[in-house]
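A.B. asks: How does the following fold in three dimensions:
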Amino acid sequence: MPGIDETRDFIPLNIAVMTVSDTRKPETDKSGDVLADRIAAAGHHLAERTIVSDDVQRIRSQLLRWIAAKEIDVVISTGGTGLTGRDVTPEAFFSVYDKEIEGFAAIFHRVSFEKIGTSTIQSRATAGVSHGTYLFALPGSPGACKDGWDEILKYQLDYRYRPCNFVEIMPRLQEHVGRA
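C.D. replies: Below is the predicted model of the structure:
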């Protein structure tokens, strides 16, 4: 059965949160608040938090800064995953991935379908890894952030979760670096 193995020690991660929006301010960023609160409640460290406008180059630049920062293990974004002209978060994320985590979108859509039905089809939630940093792009609604964290990330970012989790493979994410 999948679940938390209490015989293993919890390993806190350094997680950065990026809200992608042309309109949100720190005082109106409910989705960013949801993620920050859940990160802290789980025992992880909120390493940084920012709001970036819906612009591929700005999103990509922020991602590259955090990917280069050794102290950032995970980046979670909220917003910009829809279908409108300003929704460009997936394009920015895809431009920096070493590998896409395709199963994340599949599981996110399954979870989302249970809550909002076929409306989940309008989301382009995505995940990947770049230079040893995990990257997750969630939709901009507080509900989508709750679903993404509560149903997927809370478990996969917990070293104690069995049968496997993202934390235990972190040391191996860059094992291809340096090979001839």
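A.B. asks: from here on, contacts and neighbour counts on C-alpha atoms
C.D. replies: OK.
A.B. asks: residues in contact with the longest helix along the chain?
C.D. replies: Counting by DSSP state H, the longest helix found in the chain is helix 102-116. Helix 102-116 has contacts (C-alpha atoms under 8 Å, 6 or more residues apart in numbering) with 119-121, 124-128, 144, 147-148, 151-152.
A.B. asks: so which of those is the most crowded?
C.D. replies: Counting neighbours by other C-alpha atoms under 10 Å, Ala125 comes out on top of the contacts of helix 102-116 with 28 neighbours.
A.B. asks: Mind jotting down where the helices sit in the chain?
C.D. replies: Ranges of helices in the chain, per DSSP H, are 30-42, 56-68, 89-94, 102-116, 142-148, 154-156.
A.B. asks: Let me have those in JSON lines, extended by distance to Arg8.
C.D. replies: Shown next, in JSON lines, are the helices of the chain (distance: least, C-alpha to C-alpha, whole Å):
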{"stretch": "helix 30-42", "distance to Arg8": "15"}
{"stretch": "helix 56-68", "distance to Arg8": "28"}
{"stretch": "helix 89-94", "distance to Arg8": "32"}
{"stretch": "helix 102-116", "distance to Arg8": "24"}
{"stretch": "helix 142-148", "distance to Arg8": "24"}
{"stretch": "helix 154-156", "distance to Arg8": "14"}
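A.B. asks: Sequence B follows; please return its structure for comparison with A:
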Amino acid sequence: MILTPHPDSDPKALSCAVITVSDTRTVETDRSGALMRRLLSEAGHQIVFYQVLRDEPQMIQAQLMDWGKNSQLQVILLNGGTGIAPRDRTYDAIVPLLEKTLPGFGELFRLLSFQEIGSRAMASRAIAGIYQNKLIFSVPGSTNAVQLAMERLILPELNHLESVISQS
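C.D. replies: I've put the predicted structure just below:
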């Protein structure tokens, strides 16, 4: 049984940025970033920035800090670099910047992944939190993982979460 959240009383288009973290993908070959952008657009959100970055923590942090200064940007979504391989360093780059974390996001993502792929889900370091009053979501780079995170977790709660942090 899939539970759905209460509908938001006033859903609105949010300004979103997407980063694909990969040492091998390009804008032309980035299927996961394209899927993420398409799902956001179909849900009525605006993609204002898109970037493919190598899995270099300093580059990821510099991009987040730059976009963190943009008062119009509300959500930053990253895909890729969340595993445990030596080059998977997205999690390590993001964690020091987060002012608050949403532990439930990673926990639920791993639970849903476990239901699809089994025990290998434990290797995911998917994470979400808040940085510079912006929602940050970081998920694995596979298209299946992006679809799962977007459809089951991020899109159903995006407006609600943004409305909670914008009240401050």
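A.B. asks: related to what we said a few turns ago, show me the two of the contacts of helix 102-116 of the first structure that sit farthest apart.
C.D. replies: Using C-alpha to C-alpha, the contacts of helix 102-116 of the first structure reach their maximum pairwise distance at Ser119 and Gly128, which is 23.4 Å.
A.B. asks: thinking again about what came up before, let's have the contacts of helix 102-116 of the first structure in CSV, adding distance to Val88 of the first structure.
C.D. replies: Formatted as CSV, the contacts of helix 102-116 of the first structure follow (distance: C-alpha to C-alpha, whole Å):
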residue, distance to Val88 of the first structure
Ser119, 19
Thr120, 17
Ile121, 16
Arg124, 10
Ala125, 11
Thr126, 12
Ala127, 14
Gly128, 16
Ala144, 17
Asp147, 21
Gly148, 19
Glu151, 25
Ile152, 23
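A.B. asks: Inside strands: which ones of those?
C.D. replies: 126-128 (DSSP state E).
A.B. asks: Counterpart of Ile165 of the second structure over in the first structure?
C.D. replies: Per TM-score structural alignment, the equivalent position to Ile165 of the second structure in the first structure is Met170.
A.B. asks: ok, for that match, nearest residue in space, not its chain neighbours?
C.D. replies: Excluding the flanking residues, the one nearest Met170 of the first structure by C-alpha to C-alpha, 6 or more residues apart in numbering is Gly132, at 6.7 Å.
A.B. asks: Next one: the one you found from Ala41 of the first structure, what distance?
C.D. replies: Using C-alpha to C-alpha, to the nearest Å, we find Gly132 of the first structure at a distance of 24 Å from Ala41 of the first structure.
A.B. asks: Who has more neighbours out of these two?
C.D. replies: Neighbours per residue (other C-alpha under 10 Å) separate Gly132 of the first structure from Ala41, with Gly132 holding more: 21 against 10.
A.B. asks: counterpart of that one in the second structure?
C.D. replies: Using TM-score structural alignment, the equivalent of Gly132 of the first structure in the second structure is Asn133.
A.B. asks: If anything else comes up later, I'll come back, but that's it for now.
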